[in-house]
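Colleague: Sequence first, predicted coordinates after that:
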Amino acid sequence: MGKTLDNVYKHQSLAYKYVLYFVSIALIVFFFPKGGKFKYEFQKGKPWQYENLYAPIDFSIKKTDEDIAEEQRSLRENKSDYYAFDATIPSNVKKSLQQSLETLFASNSYSSIQQRSILTSGIAIMDSVYALGVFQELPSSNTVLLVKNNEARPLGSNNFTNLQRAKQLASEILANKSFLVRTTLKNPISNVIQANVFYDEALTEKALDEELSKISFTRGEISEGRLIIAKGEVVEAENFKILNSLKGEYESELWRGDNFYFILLGYTILVALVLGMLLLFLKRYRSEIFGNNNKVTFIFVNILLMVLATTLMVKNNESYVYVVPLCILPLILKNFFDARLGLFVHVLTVLILGFVVPNSFEYIFLQIIAGIVTILTASELYKRANLFISVGQITLIYIIGYFAFHAIHEGNLENIEWILFGVFILNGLLTLFAQPLIYMYEKIFGLISDVSLLELSDTNSKLLKEMSDTAPGTFHHSLQVANLAEAAANEIGANAMLVRVGALYHDIGKMDKPTFFTENQITNVNPHDDLPPKESAKIIIDHVIKGIEIARKNNLPDRIIDFLRTHHGTTLVYYFFKKQQELEENTSDKDFRYPGPIPFSKETAILMMADAVEAASKSLKNPTFGIIDEFVEKIVKGQMQANQFLNANITLKEIEMVKKVLKRKLTNIYHLRVEYPE
């Protein structure tokens, strides 16, 4: 049973990676658009590279979105305007005219014959004026339909009469009447005329909607067996539309019936191959990351987020697929890991997305080039200007690439989609979101970036300020070690910022009992004189444990805490061990060794060497070039003989380079000069 549990614990990390691997495959395939993939790649303006293509099925030629939009625009511009005819208004107007005339007749002496003549003339004029109707406002459209008695009748452009025109028409008819009729009817007719034809917006819009709904989304049919395009023939505008129609028909037909399972299997295999390459790369070239499930999860989560964002954009509006800031991926991975891993993951992600985006060759080309530019230009992101410069260069690459592809496809620079420039600029602005995203990832995954390291290296931070007050000697020692370690890291290409911050905090545990460490003793009184060697050794060793406790209390990142744990490795507190041997000859060194672990990276190994050399250099009384050289060689040799660097990925050549830097720096610290002969 015990062996079984041991095997479970031993392989649980690998089992987690398998689960993450298969879950990621399932999610990516689920994100993919539900459709097959057309087996031919083609681009407008480029030759057809395959054999002669004959129509495998009957299909319709689909109109482009631009064609449909043009038809809709034409219908809206030439739509018919409907006007409603109010039949009650003419009769009401006649009644008003009659009442007005009766009032006039009552106050004046008109004979019955005159009254009858005037009234008859007035009614006749009203009939003439309202023969076609009086419009409230003249129509702006050339096509006007008058709805009268539930029948729509077209009107010519010369048949439109508004109030002003109606009054003018009445005046023209009156001009041919007798003086009595003309003078009597002039004002009453002008006062009673009203509009009886009104614009019917609801009916007009309804009719327009009916016309729009009749627009066909296809134009023509291609019968099975017809030659679509011959090998070597350039894909022109007409062929391009036919090929796109076949592609759409083909992909929609594929994702039906039993084809569904084969397509699903194909997608699964291809995605599994890509993610499998990623795991193999990590296992072979980044074993430290492969062994850390947290970091592997972080990489897979970023890939999934980019695939999800891109597929959602493709489903909603594929024209804006470049809005997705894919270059955030190499930017973040380079910031947390290294450039090679960042570019490798970026290329694999772009290959996955090549299955779902339109114009996959163009997309893959532009995104890989943009990713390379990101890797080459993005450095020291804690400097804000660097990120803006890098994003500007990425945006420029997108724009130049678009110009090139447009020139190839169209053969000219006409019909450039200027909106894509806005898309590329928006992509750049979204890429700037990498800064807050890095901060979020640090909190979620416990990682550390250069931005956080820069903040931690501030000697005015609360913890370092407390150390400078509580243990000033230790603080000064940490500063010196930080300078030595940073110079050494730069020499061998290690993470100089990380090792500097680790050096600044490596001895914070001494704040617990600062006077028990010689650099903080300001008098000749040494508290160790009154303690047995074992207890003194325990106090010295405990500064590592106390440091880890203080670091965790102050929320220092785990990568910084690693320096606290490893800066003494499993070395011996030699001074007190020797004192104990004087009291007890057969003393075990168990109580006099640091708990470890030993350094497991270049950075932690550099700190161990720099810390030991700087601390021991305080005992040099009259240092010379020879003494310093021998002194550094002796300390580092002792650490190597104690097997302190077995787990660190540092070579003998790099150790020699580190020693060279330490010797040079110590020489500068002690202001040694060349001794001239007398």
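Modeller: Noted; the coordinates are in hand.

Colleague: contacts, neighbours, all on C-alpha from now
Modeller: Fine.

Colleague: mind listing the helices for the stretch 451-600 of the chain?
Modeller: Ranges of helices in the stretch 451-600 of the chain, per DSSP state H, counting those that start in this stretch, are 462-470, 472-492, 496-505, 533-553, 558-566, 574-583.

Colleague: Out of these, which is the most enclosed?
Modeller: Comparing the helices of the stretch 451-600 of the chain by mean neighbour count (mean count of other Cα atoms under 10 Å), helix 496-505 ranks first with a mean of 26.

Colleague: on that earlier part again, out of the helices of the stretch 451-600 of the chain, which gets nearest to residue 671?
Modeller: helix 472-492 (14.8 Å; Cα to Cα).

Colleague: on that earlier part again, any chance of the helices of the stretch 451-600 of the chain in CSV, plus distance to residue 168?
Modeller: Output for the helices of the stretch 451-600 of the chain, formatted as CSV (distance: least, Cα to Cα, whole Å):
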stretch, distance to residue 168
helix 462-470, 92
helix 472-492, 97
helix 496-505, 92
helix 533-553, 95
helix 558-566, 94
helix 574-583, 122
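
Colleague: Quick one, which of the ones you listed gets closest to residue 398.
Modeller: helix 496-505 (32.6 Å).

Colleague: so the closest one versus helix 462-470, what angle?
Modeller: 40 degrees (axes from the mean of the first three to the mean of the last three Cα atoms, to 10 degrees).

Colleague: alright, now check it against this:
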Amino acid sequence: MERFVNFLYKNQALFYKVFLFLLTTFLIVYLYPKGGKFKYEIPKGKPWQYDNLYAPFDFAILKTPEEIAAEKERINEGHIPYYEYQEDVVDSVEKALEVEFLEIFPDTLHRVQRNRLQDFVEDTREDIYDYGLIQEIIPIESGELVYLRKGNEANEITYQNILKQNDLRPFLNRRIDENQLQLFRDELLELFFNSVRPNVTYDEELTLRELESKYNQISYTRGSVERGTIIVSKGEIVEGDKLKILNSLKSEYESQVWSQANYNWVVFGYSLLVFLALLMLLLFIRKYRPDIFQNNIKVTFIFFNLLLMVMLTIGVINFNVNYVYVVPLCILPLTLKGFFDSRLGLFTHVITVVLLGFVVPDSYEYMFLQIIAGIVTILTVSELYKRANLFISVGQITLIYIISYFAFTIIQEGAISEINPEVFLMFLLNGLATLFVQPLIYAYEKIFGLVSDMSLLELSDTNTKLLKELSDKAPGTFHHSLNVANLAEAAANEIGANAMLVRVGALYHDIGKMQNATYFTENQTTSVNSHDELSPKESAQIIIEHVINGIEIAKKRNLPDRVIDFIRTHHGTTTVYYFYKKEQESNENVNPEDFRYPGPIPFSKETAILMMCDSVEAASRSLKEPTAKLIDNFVEKIINKQMEEEQFHNSNITFMEIQQIKKVLKRKLKNIFHLRIEYPE
């Protein structure tokens, strides 16, 4: 049991990766649609390249979206709207007219004349509310039919029969003239305008409900195809009815109800494909990026980003498949390049696009566009921390999308007129969304504890609090670090390493010297040497401790691990040679391990560059009268000694790259020492 527990403990990192791998596979398969996948690409306007295709089952021929839209338009044109007639308003108006009549017409009025006016008011009210009075908001054709609903009954009438409120005055004037009551015109107009109110309103709810009911009666099919019927022959041009039948077969095939057995096989097939795709990614990381493979946080970060893009794309497809190109898939290679490197970013992007090819429509077109856009992303974004570079790259990515879509459309449709301008808008929105990569990278740094070039740019500022403290407490060390940073940056640029990372590592590699600054020669401003009172072994321990002190300070100040790696490895496992030799003068049996740095040795090109530049720059201070030949021999001697001590075995750096670094250091040192002819005094 104990052996088993030890086995689990020793391999916990591997078990975590297996769990992460299986979990990602499960989530992606769970998100996939579980219907069948039509196995043929439908080449619109081109010859059918496959064998003769026969109907595998009975299916209906679907109408095109254009045909459905035309039918709905015809329904809209012939649809009769509903208006509601409100009886209670008529009753209230009748009572209001009675009250107003008594107030406006005095009792002294002749009885015959009074009865005549009352009859006029009653008849006019009935005429007004025969079909009702409406306050017209949206005018419609007067001859158009409408339904006027009174209670539970609805009668079909022409819209012109309903009196409009704007026509009320002309209507009353005409009635007054017909009844020869011009003497009472003002009083009658006042009477009606004080009492009459509209009682007909547009019944939007009932109108829309009826319209929806008619929409539901639309048949989305026209005809059917029986099983065994030949659909298309090999070499036959796919267009017209053939194209509609093929699209109908594809839709039916992908939407039909599957039995439990078929469903299980579909899930199993998807699981195998997703398993293989993710396995390729994991094996790539293990073989070509072993340092990332050993770090569970980094592996989690890569799989999280892949899963996020898959989830986002499938979510958009479920919402509206027409918006699939709005998803900023190029954020994935941008992010991975910002934290790791271009090769890993592109490989992960391709795997993600392959996974999405199972669920997107026009999968070949989609995969071509996204892979080309990913390649352009990797090739164009050289320095993500420069905002101008990001904007230029996003513009180039958007342009590639547009050009590729344009090419595919004219190939498939054979005409420019078929290009959908809305898709161009999708690409523009995609470009705008891609700009979100900068705040996203900042969030990832905080969540996963990673470091990007943007953070390195901030750390390279010599006005940061830690570097100011270094310049105050150990000014000689600070000056040495600046010189090393310049040398290391030039060397990194020469061999294609991460120049920004190595520069930041060089600036902070000696921060541990702040604790005992005067024990390092570059900070000694007087002739008094602090080591004179110490034994060589004690002096060596103080020198060695600046690495440990530097790591502690860096962790307290929350420097990224990638920067701390430079502090940890910049001396590798070399010895403090000066004090080692000094101890040998008085003691022949010296243990070299007492004078050796704890390591580890450099494990990347960048950390190896720093070791070379640090040793060369520090030792160059001992040169009294440097010449070109002396500098050449000096650089060769120091770096060759490091190679003999196997300090670069884990750093993945080649002999050719080391030779290039030597040339850069020689050239830079000659410039620093201003080697030129001496002018006479």
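Modeller: Good, I have the coordinates. Keep in mind that what you see is a predicted model, and the values were worked out from it rather than measured.

Colleague: where does the TM-score land?
Modeller: Taking TM-score structural alignment, normalised by the length of structure 1 as the basis, the two superposed chains have a TM-score of 0.89; 667 aligned residues with a Cα RMSD of 3.4 Å.

Colleague: circling back: closest to residue 620 of structure 1 out of the helices of the stretch 451-600 of structure 1?
Modeller: The minimum distance between residue 620 of structure 1 and the helices of the stretch 451-600 of structure 1 falls on helix 472-492, with 15.2 Å, by Cα to Cα.

Colleague: So for residue 442 of structure 1, which of the helices of the stretch 451-600 of structure 1 sits nearest?
Modeller: Closest among the helices of the stretch 451-600 of structure 1, once you apply Cα to Cα, is helix 558-566, at 10.9 Å.

Colleague: post-alignment, the closest one versus structure 2, mean distance?
Modeller: Its matched residues in structure 2 lie on average 1.0 Å from helix 558-566 of structure 1 after superposition (mean Cα distance after the TM-score superposition for structure 1).

Colleague: tell me, that helix lands on which residues of structure 2?
Modeller: Mapping helix 558-566 of structure 1 onto structure 2 (TM-score structural alignment) gives residues 561-569.

Colleague: I figured residue 296 of structure 2 was touching residue 15, is that so?
Modeller: No - checked against Cα atoms under 8 Å, the pair residue 296 of structure 2 and residue 15 is beyond contact range at 10.4 Å.

Colleague: how about residue 381 of structure 1, what's its partner in structure 2?
Modeller: Per TM-score structural alignment, residue 381 of structure 1 is aligned with residue 384.

Colleague: Distance of its match relative to residue 499 of structure 2?
Modeller: 13 Å (Cα to Cα, to the nearest Å).

Colleague: Report how many residues lie close to the alignment partner in structure 1 of residue 200 of structure 2.
Modeller: When structure 1 is aligned by TM-score structural alignment, residue 200 of structure 2 is paired with residue 198. By the criterion of other Cα atoms under 10 Å, residue 198 of structure 1 has 20 neighbours.

Colleague: didn't residue 198 of structure 1 look like it was pressed against residue 135?
Modeller: Yes - between residue 198 of structure 1 and residue 135 a contact is recorded at 6.2 Å, counting by Cα under 8 Å.

Colleague: compared with structure 2, how much does whichever strand or helix holds the match of residue 200 of structure 2 deviate?
Modeller: In the assignment (DSSP states H and E), residue 198 of structure 1 maps to strand 197-199. Taking mean Cα distance after the TM-score superposition for structure 1, the mean distance separating strand 197-199 of structure 1 from the aligned residues in structure 2 is 3.7 Å.

Colleague: Tell me how far whatever helix or strand comes next after that strand lies from the chain's centre.
Modeller: Remark: after strand 197-199 of structure 1, the chain's next helix or strand is helix 201-213, criterion DSSP H and E. A distance of 42 Å separates the centroid of the chain from that of helix 201-213 of structure 1, by Cα atoms, centre = their mean, to the nearest Å.

Colleague: Could you do stretch 394-413 of structure 2 as well?
Modeller: With Cα atoms, centre = their mean, you get 20 Å for stretch 394-413 of structure 2.

Colleague: what's the matching range in structure 1 for that stretch?
Modeller: Using TM-score structural alignment, stretch 394-413 of structure 2 pairs with 391-410 in structure 1.

Colleague: Quick one: average offset of that stretch versus structure 2, please.
Modeller: Looks like 2.0 Å for stretch 391-410 of structure 1 (mean Cα distance after the TM-score superposition for structure 1).

Colleague: Show me which positions of that stretch end up buried.
Modeller: 391, 393-399, 401-402, 406, 410 (16 or more other Cα atoms under 10 Å).

Colleague: is it possible to export the residues you listed to CSV including distance to residue 334 of structure 1 and secondary structure?
Modeller: Output for those, formatted as CSV (distance: Cα to Cα, whole Å; DSSP: H, G, I helix; E, B strand; the rest coil):
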residue, distance to residue 334 of structure 1, secondary structure
391, 15, helix
393, 17, helix
394, 16, helix
395, 19, helix
396, 21, helix
397, 20, helix
398, 21, helix
399, 24, helix
401, 24, helix
402, 26, helix
406, 32, helix
410, 37, helix
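
Colleague: of all those, which comes closest to residue 638 of structure 1?
Modeller: Set against residue 638 of structure 1, the nearest of the buried residues of stretch 391-410 of structure 1 by Cα to Cα is residue 391 (48.7 Å).

Colleague: ok, that closest one - contacts?
Modeller: Shown in contact with residue 391 of structure 1 (Cα atoms under 8 Å, 6 or more residues apart in numbering): 374, 428-429, 431-432.

Colleague: just the strands in the stretch 151-300 of structure 1 please.
Modeller: 151-155, 197-199, 218-222, 227-229 (DSSP state E, counting those that start in this stretch).

Colleague: Let me know which of those is tucked in deepest.
Modeller: strand 197-199 comes out most buried of the strands of the stretch 151-300 of structure 1 by mean count of other Cα under 10 Å, with a mean of 22.

Colleague: Tell me which residues are up against that one.
Modeller: Contacts of strand 197-199 of structure 1 (Cα under 8 Å, 6+ apart): 81-86, 133-137.

Colleague: same thing with stretch 22-31 of structure 2?
Modeller: 267, 270-271, 274-275, 278, 303, 307, 310-311, 314.

Colleague: Swap in 10 Å and give it another go.
Modeller: 16-20, 267-279, 303-304, 306-308, 310-311, 314-315, 355-356, 359 (Cα atoms under 10 Å, 6 or more residues apart in numbering).

Colleague: Can you select the buried ones among those residues for me in ChimeraX?
Modeller: Filtering the contacts of stretch 22-31 of structure 2 down to the buried ones (16+ other Cα under 10 Å) takes a single ChimeraX command:
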select :17,20,267,270,271,273,274,275,277,278,303,306,307,310,311,314,355,356,359
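
Colleague: Among the contacts of stretch 22-31 of structure 2, which lie within helices?
Modeller: Secondary structure defined by DSSP state H assigns 16-20, 267-279, 303-304, 306-308, 310-311, 314-315, 355-356 of the contacts of stretch 22-31 of structure 2 to helices.
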